[in-house]
Every structure is written in C-alpha cells, then in structure tokens.
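Trainee: this one's sequence-less:
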C-alpha cells in the first residue's frame, strides 16, 4: 500500500528542445526570456479540502541564464500514520531555458535522497545519487534531446511563442526524482482569467492573516501528459503557475506566503485535535478522506476473506483506458475489460536453469539500477545469509525465491515509511511497507543471479483493493511473490498493472480516482 507514498513524492517533484531547432528560433527564444521577470511565488497544496503543504518557486537571473529554486513542504497521512517531508529542486538554466545543472533533494524523518547532475553539451547527462545507508552512485547516459526540468516547462511554452489555444507541443523533460527522461506533451486548452490573492494583512482583532485584495490574472489553461498521466494547470503570460490539479487528488493554488502557511498550520492543529479525540491525523474518527492509502482504496463488491486460497479470480475493470498497462501475460489474461488471474502452482514450476541465470536476455532484471544496489557486497552477503541452508548456497531458483520471500517478510518491521527507499537503506533500517519490501527483495534476488523486477497494481485486503507493489521473479515465466505478506506465490487477488523501474511505476497514478473493479468470481 505504501507504493502511493513513493508515487506521491514523484508527483510532487514533477510539479516543481530539441537540438534540431534552427538557430534563429533559439535566438528568438533567448531574446524572449529577456522579458522574463525574476521573482518568487508561493502556493498552498490541498487535498480533500485540507491544506497539506506549502510550496515556493523562485526564478533569478545568473550569468549563465537563470536559476530556478522550488521548495515544497508536505504533510501526508497514510494508513493512519503521519509524515512530513521537504522536497527541494534547484536548476541552473541557459538563456534558452535548457538544463545545465540540477540538485534535487527529498528529506524526511525516515531518510534522505539526493540527486545532483549536469548536462554537457546538449546530450551527455551525468547524475550522482546519494541515499541513506548507501555509497554515492554515478550514472552517465546520453539523451537524444537537450532536456528541460518540469518546473520550467510552462515558461518554455510561453517564451517559445506556443501559447495559442489548440497548440500541442512535445518537450523532453528530465525527472531527477526517478533519474529518467520522459517526453511530455503539452496542449493549450483555453484562454481565461484566474483570481489569485494579491496581498494579505494581519488582523489585530483575531491575530490571523487575511486576504487584503484579490487580483484577476489573464491566464492559459494547459494540459501536460506523460505515460498516460495528465496534469492540468493555469499559467500566466510568463508561464508561471497560477494553479494546477493532479490525478493524485492534489491541487496547487498560488497565494500569499502568510495565507498558505496559516492554512497548513490550521490543518496540523485540526489533525492533532482529531487524534486526541480518537480520530486519525487525517481527520476526525471515521474520516479517511485525508488518508492517502484509505482514500484511494476501491471498495470490493464481494468479500474475498480467503483471497490467498483462490486458484482463479476474474475481475471486470472500468473507468479507465487499459491500453499501455501490463495486464496481459503470465498469470494474467485480459479479454476486453475482464481480467483473469490464475496463480502459479509453485510445486509444478520448472525454471529450466540453475543460478546464476546464464543468459543475457534478462539482463535488465539482473543489473543494478538507481536505488537497487544489487552489486553492493552488503546486499550479496545479506542474500546469501538469507537463503543458505546446511552451509551450502542453493542454486535452485525456486528455492532461492521462496527463501528470500520468507526472509524479507521476517526481516522488516511493517510500517509506512515516508521516503524514496533504496535497497541498502532498507537493509539498514529493517522497516517499511510494500515499497521497501519490494526494493530490497529485487536487489537481493539480483545479487544471487535470480532475475527479478517490480510489479505495481492492486491487492485485495479487508473488503477493498489497495494500491500495492510486489516482486516478480523469472522461474521459466514471470512469477509473482509477495514478501510484504510472505506469500509464495502471490495470491489471485494481486492485479498487476505496471512493471519496471520507478519511472514506469509512476504510470499507476492515472488509475487513481477513476478505476473501478468488480469481482466476477
């Protein structure tokens, strides 16, 4: 269920041109940015009618061109647990708004994650990653197009002369939170007017900040689409954000700093009072609208109290376009809008190889990747200790997969963690939710030569379907296991929608608030 926390961090970070452009076009863009006014804007972040955080965005001029600094402070509630985090993004940009250097950091009580980097020329990207309990990692890769960062994308749209209703433009964007590039399609939807708070004052009678004046700002409504996820925003003529909404249920609203901070503090005070009366940090007793996990759960039409015992389940999926999801294959079969899940018979599995996996066709499922440090000696030592029996290291993939599932399940204390986890940080802290269980399992498996990948979807629990993550291992086919619950194999009430790295996992966001599930049998 904690996979939503991870997706949330990426979604919040995401709030914050092609090389083949003709030189005259780039010259016009550089000239247009000369009219860009430096300044700082403040925002309130809302969810379910509550202000759960604040954000600021400052644009300055520097010798290279511009510097963009975004700061977000966020309070979240998941499964009744409250957590706070600070997300910082700084980027140095050229006069044409091309990314030169960046520094991204996420800090919470559970740990920290930082990614810094630079672009050489317009195609070589160097990224350095640092997370708790892990040595620094450096990644160098070439990109086909000179990238932007998400915070500057609307400014690039405005200063590039693309603010025309009906106009659609595609931009390459680098996301430091997932250490990946993506193509974002931006469409200009309409021209209109947005009312924003223009000033505030402290009321001496109440000691509270109040809005002194509203101001009408001419703006443009735009849509940003990537990986099936859509975010809508209102921007001003300079491309600065006036407000936006995301599929996660968050809303960003430009306001005055004092008003945003006061609204956030009011939410914190109300949460503390609710907790004292037997409620949750998200609200009063029985109010789950502010809880990230419970508010996004999908109620089941049928009780599946012994879900692990079903040898097959069928579900009708509705409310979303299913194209692009990894629904068909292996244990899952999709016919129209009906998904059938048939768990593997563990005793009948025949992997067809001995460890380590001998071929190159599954190389991506064997190699280290950001936050999955399967090449670290500490990961290898922990994996060997977990699966070794009678002094010998088994080479049967099925035996190793089962022992790792039981081992990770028993090793980690079950609790929601508000962080971007790495395998090494989880191994050190020995606590976490489904995301932590999965990232550690995948790293342990790969260190022993067992191909493993992350799956994200939904799982049935206590009358509802919750967003969840679990590993899949290659045993002649991709087989789901669940170290969070200790299930080998995972039961039929696991519905896989996405597989792959963190960048791919974020695509699950487009299901939230729209997916319907009907249990057929």
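Mentor: Received, thanks. If you're wondering where the values come from, they're calculated on a predicted model, not measured in any experiment.

Trainee: going forward, measure contacts between C-alpha atoms and count neighbours the same way
Mentor: Fine.

Trainee: which SSE is residue 217 in?
Mentor: According to DSSP states H and E, residue 217 maps onto strand 208-226.

Trainee: And the contacts of that strand?
Mentor: 163, 182-203, 230-237, 242, 258-259, 262 (C-alpha atoms under 8 Å, 6 or more residues apart in numbering).

Trainee: do the same with stretch 504-513
Mentor: With C-alpha under 8 Å, 6+ apart, stretch 504-513 has contacts from 7, 10-11, 227-230, 247-249, 296, 320, 455-457, 497-499.

Trainee: returning to what we had before: filter the contacts of strand 208-226 down to the ones in helices?
Mentor: Of the positions in the contacts of strand 208-226, 258, 259, 262 sit in helices, assigned by DSSP state H.

Trainee: Quick one: end-to-end distance for stretch 309-320.
Mentor: From its first residue to its last, stretch 309-320 covers 29 Å (C-alpha to C-alpha, to the nearest Å).

Trainee: Put this next to the first one:
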C-alpha cells in the first residue's frame, strides 16, 4: 500500500466521550446557513432505528442546550452453531451552536459491530456539518485494519497491521459494568485509538455511589473519573452501565433525558458569548517602568516574551523555528531573524500527500504551478503561494475536516482551510511544509489558530523552517504566533485540555513601528499586487477562534 496514509484525525472518529467532540466543535465556531427544519427532517429518518430501550441524552454548555445523542446496543443474529455473533453499537447525535449571529446543526452517526467479547469487527462514522458528510469506515481482520476516508472529493483506503487486535472505546462503560463497579477500584485498559491507528491507554477510577438527578427521578450511580489521551471526564454510571450524567472541560455536560426532552433544542445569545470567551486567552501585562508598549499591530512585534502557566512546555514541537522555551518562559522572535542551519536529513514526510492534504491531486498541482508562476527561489515560491491562498479563499468560518481538494473547489474557509490548501500546494511544487497549531494575538487576546511552516532550502546543504500565515496574508507570520503543536488533528487534539486552563503574562515586548499592510480576501488576481508589496489602506485583521483541522 502507498505510504501517504497517516493516523486518522481523532475528531472524525468516535472519541471516548461525545463531550470531547462537543468541546472541539464548540470552540471552533461555525457559520453554516442551514435551517432547523432541513436538519430535523433528515435526522428523523436516521433516528427511526432507535427503539424503546435506546438511551437519550441532552448535551449542554454552561446550562444552555447544545444538542443530544441517542445510542443503543442491538444483538446480532445467531450463527450456524446457535451462538450470538455479537452486537451492533449504534449512536446518533446532533449539536447546534450559534456564533456571530448564525446557527449551525452538526450531525454525527456511528455504527460499530463487535463480537461477543466486544472486540471491534467493523465501524462507520459520519460527521456532517451541513456542507456534506465526511465518512470514515473500517474493517478488522485479525490484526489488520482497513480504513477508508470519504469526502466530497473522493475516497482513500489503506490497510494497516496493528500490534494487537483493537478493542473499542465505545463499549468502555459496558466493560466497566461487567467487571463490577466497586468504590476505590482503579483500572488501566488499552482501547483502540483511531487518531493514531494504535491502542492507547485509558485510566478509570471508580468513586462512591451518589444520587444523580435523571430524566424523571433521582438515580443512584457511581462517580467515575476517566482520562484518555490527556482528556478528563467525570461520569455517573449505574450498575448496568448506563451513563446518567457526564461532565468534561469547558462546562460541557450530558444528562439522561426522555426522547422529547433530548430533542428540544434552543440556542441563546449568552451561549454565543461564552463560546467566544472560552476560546480566547487574555494575557496580563507585567508592570514595569517605563511600561511595556501596547500591541497595536501584531506585525510590528519583534520580540515577545511571556510566562505561560497551565501548559506542558516540554514538547520538542515548542522549540525552534523562532521559539525558545526556558522553564515557564516562552520567547518568540521575529521570523525574519531565523537563520539557516544544516539541512534536515529527511524531508520526505513533508512532501508526501495525505488523506486531507491531497498534494498529488491534478487540480492542486495545476493551481500550485499557476500560483508560483515565474518565482525561482524557494522563498519566492513560498511567498507566492501565501499570497495566492489568501486571495483565493473567501474568509468564512466552517466546522469541517478541511480537505485541500475541497477548499480549492469551494474557495471558502477559515484558518484550517487556508492552511490545508497551502500545505498541499506547497508540497505539490516540491516545497516541504507542515501544519503548526497554537494561538495568535488578535485585538487584546490570543485565539486558537493554525498556520503553515515551509522549509526554505538555501542550497549548500543549508535551510530553515519559516512560519507563514495565508489566513492573515503574512509572509512570514508575525511574532505573536505561539506554536503549541505540529501535525494533524491527532496532534491538535492534544491541546484541547489547555483550553480554559492556560494563563499568559507578557513580561517583555519589543515593537518596531511601520510594516507591510495586510491584504485580506479578494480575487486570485490580487495576489500579484500583494507580492509586489503595493501599499494599500489597511483593513481590520480578521480572525475567529478556531480549534484546528488538517493533516500534518
């Protein structure tokens, strides 16, 4: 099989808890014009498969109704020997949000088949943000896993061999109930993590039995703390494995409800403000004499030094490419000061196509060649691509998994789509590139953001990685871009636990007045003027809190 296939993004697979996906979608924010009548009509057909034993739950964000889920376990018919073949696990859900005055309805559907030991046999997962579903399907044969990812642009498939036969996270609570819920019990199991195509550990701590309010009456249930890939949830589970209530970071909860209660949806203006505030990190500024200058324009920042608390700064991804970490101090330098060093030994991973970075697509290649035109040097070609992507993609926040091929077709998206398209086009013309995720400063706060890093080969076996930002039309990206991780959604999900927990304090700041204007949006033809550095009136810098998608 081809080697382009990378670990699946965690956000297109069934997470340990739907609350994790709810948090991811909520922080991203959306602007999808789709009416409730359209969403409800299609969803009603899917929900017809659920019987009277199905479990319905409402999903809430800080007391506001966000959506619902419904799930059930269906025994499969007996085989020739009279034994049950196993079970089919089914789950559907709908999440609704309001941001910038617009509503969106995102639908999720999961079907998984397991044997009598609840080992995974096959699964299908679909995420539809209202612009068309992205579907992930997989089949297990012994330790071989065949996975297909289908988007509007086509389907990619590969078979991988795992170290051991995968188990299913979807059935974790059922397995916990089968072992017997005992206060003080601690379990550490391995479950299949589709984000990395390998098994990953989950830690479960069983607490005391408590009385929790259910749909109609209080219900006794055990308090259970779970941690999976750094994400923590608290659930109240009955002896039979029913989740009565579940809580996760950022104020998201699910509660057992009647079908009528679960499907009653409404979004308030207060929820909209909460989502925006949750996605932002407002820094404090250290008191000094003379005082530190304000960040009126992030492009004028030449050095930013911050104290960062509530985040693990030990990852190698945080060092280099204009960033230095010393203890809890983060120093970000103007990318123009990055100097070339010895060339990397192997840049092949940053030139290969991936499921959502389709650099081998003929249309991507043709657009990339057009964008770079007569630019000769790697740096000039990288700048041409930055200007082209900025001028080509209309700035509209979306909630989807950004396929570069789809972005080129629709020419719509936010930082996720800009970055995915840039990385695919860059690789298509032989420029190694990768995705960086973190935060960027916008009007008084740091917002979660994505941008590319492109490798500039200076010859003589020397080169350097350069951060650029096609969303903001910055070449290179300004010094308020604080990188927290590199890679696709599997890596980006690792920063989700930081939301609401990170604290930043600016301890030093150097600002130089005067910079190149930012050109936002426009037709592709405007890219030439941007490259020529034609000074024009400066529009406001556009940004939306986004929790990020894309490939590595």
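Mentor: Noted; the coordinates are in hand. A quick note: this is a predicted structure, and the numbers were derived from the prediction, not measured.

Trainee: just to revisit the earlier point, can you tell me which of the ones in helices among the contacts of strand 208-226 of the first structure has the most neighbours?
Mentor: Tallying neighbours with other C-alpha atoms under 10 Å puts residue 259 at the head of those, with 23 neighbours.

Trainee: How about the residue mapped onto that one from the second structure: what's its closest non-neighbour residue?
Mentor: Under the alignment (TM-score structural alignment), residue 259 of the first structure pairs with residue 261 of the second structure. Leaving out its chain neighbours, the residue that sits closest to residue 261 of the second structure by C-alpha to C-alpha, 6 or more residues apart in numbering is residue 58, at 7.4 Å.

Trainee: Tell me the counterpart of the one you found in the first structure.
Mentor: Checking TM-score structural alignment: residue 58 of the second structure goes with residue 44.

Trainee: what's the mean deviation for the helix or strand hosting its match versus the second structure?
Mentor: Using DSSP H and E, residue 44 of the first structure sits in strand 39-47. Compared with the second structure after fitting, strand 39-47 of the first structure has a mean deviation of 1.0 Å; criterion: mean C-alpha distance after the TM-score superposition for the first structure.

Trainee: Name the residues that touch that strand?
Mentor: 51-60, 74, 249-257, 260-261, 263-264, 290.

Trainee: Out of those, which sit inside strands?
Mentor: 51-60, 74, 250-255 (DSSP state E).

Trainee: Now the buried members of the residues you listed.
Mentor: Neighbour-count burial (16 or more other C-alpha atoms under 10 Å) is assigned, among these, to 51-57, 59, 74, 250-255.

Trainee: Residue 163 of the second structure: neighbour count?
Mentor: Counted with other C-alpha under 10 Å, residue 163 of the second structure comes out at 10.

Trainee: Now check the first structure for the residue matching it.
Mentor: Under TM-score structural alignment, residue 163 of the second structure pairs with residue 144 in the first structure.

Trainee: Kindly provide the distance from the closest residue to its match other than its chain neighbours to residue 254 of the first structure.
Mentor: Nearest residue to residue 144 of the first structure, sequence neighbours excluded (C-alpha to C-alpha, 6+ apart): residue 123, at 6.3 Å. For residue 123 of the first structure, the distance to residue 254 of the first structure equals 34 Å [C-alpha to C-alpha].

Trainee: hmm, back to that, report the buried residues of the strand holding residue 217 of the first structure.
Mentor: Of the residues in strand 208-226 of the first structure, 209, 210, 211, 219, 220, 221, 222, 223, 224, 225 count as buried by neighbour count, 16+ other C-alpha under 10 Å.

Trainee: Same question for stretch 96-115 of the second structure.
Mentor: 96-99, 103-115.

Trainee: same deal with stretch 183-190 of the second structure?
Mentor: Going by 16+ other C-alpha under 10 Å, stretch 183-190 of the second structure has these buried residues: residue 190.

Trainee: in which helix or strand would I find residue 241 of the second structure?
Mentor: Secondary structure from DSSP H and E places residue 241 of the second structure outside every helix and strand.

Trainee: can you state the direction angle for the longest strand along the first structure and strand 250-255?
Mentor: Using DSSP E, we find that the single longest strand of the first structure is strand 180-203. Between strand 180-203 of the first structure and strand 250-255, the angle comes out at 50 degrees (axes from the mean of the first three to the mean of the last three C-alpha atoms, to 10 degrees).

Trainee: so which of the buried ones among the ones in strands among the contacts of strand 39-47 of the first structure would you say is closest to residue 370 of the first structure?
Mentor: Taking C-alpha to C-alpha as the measure, residue 370 of the first structure lies nearest residue 74 of these, at 24.1 Å.

Trainee: close enough to count as contact, the closest one and residue 106?
Mentor: No: counting by C-alpha atoms under 8 Å, residue 106 is not a contact partner of residue 74 of the first structure; they are 10.7 Å apart.

Trainee: Now the common contact residues for these two.
Mentor: Between them, residue 74 of the first structure and residue 106 share the contacting residues 85, 86, judged by C-alpha under 8 Å, 6+ apart.

Trainee: mind listing the helices in the second structure by residue range?
Mentor: Using DSSP H, helices in the second structure cover 18-28, 36-47, 172-179, 259-263, 269-279, 362-372, 378-392, 404-410, 415-428, 489-492, 527-531.

Trainee: most packed of these?
Mentor: Ranked by mean neighbour count, the helices of the second structure are led by helix 415-428 with a mean of 31 (mean count of other C-alpha atoms under 10 Å).

Trainee: What range does it cover in the first structure?
Mentor: By TM-score structural alignment, helix 415-428 of the second structure lines up with residues 434-447 in the first structure.
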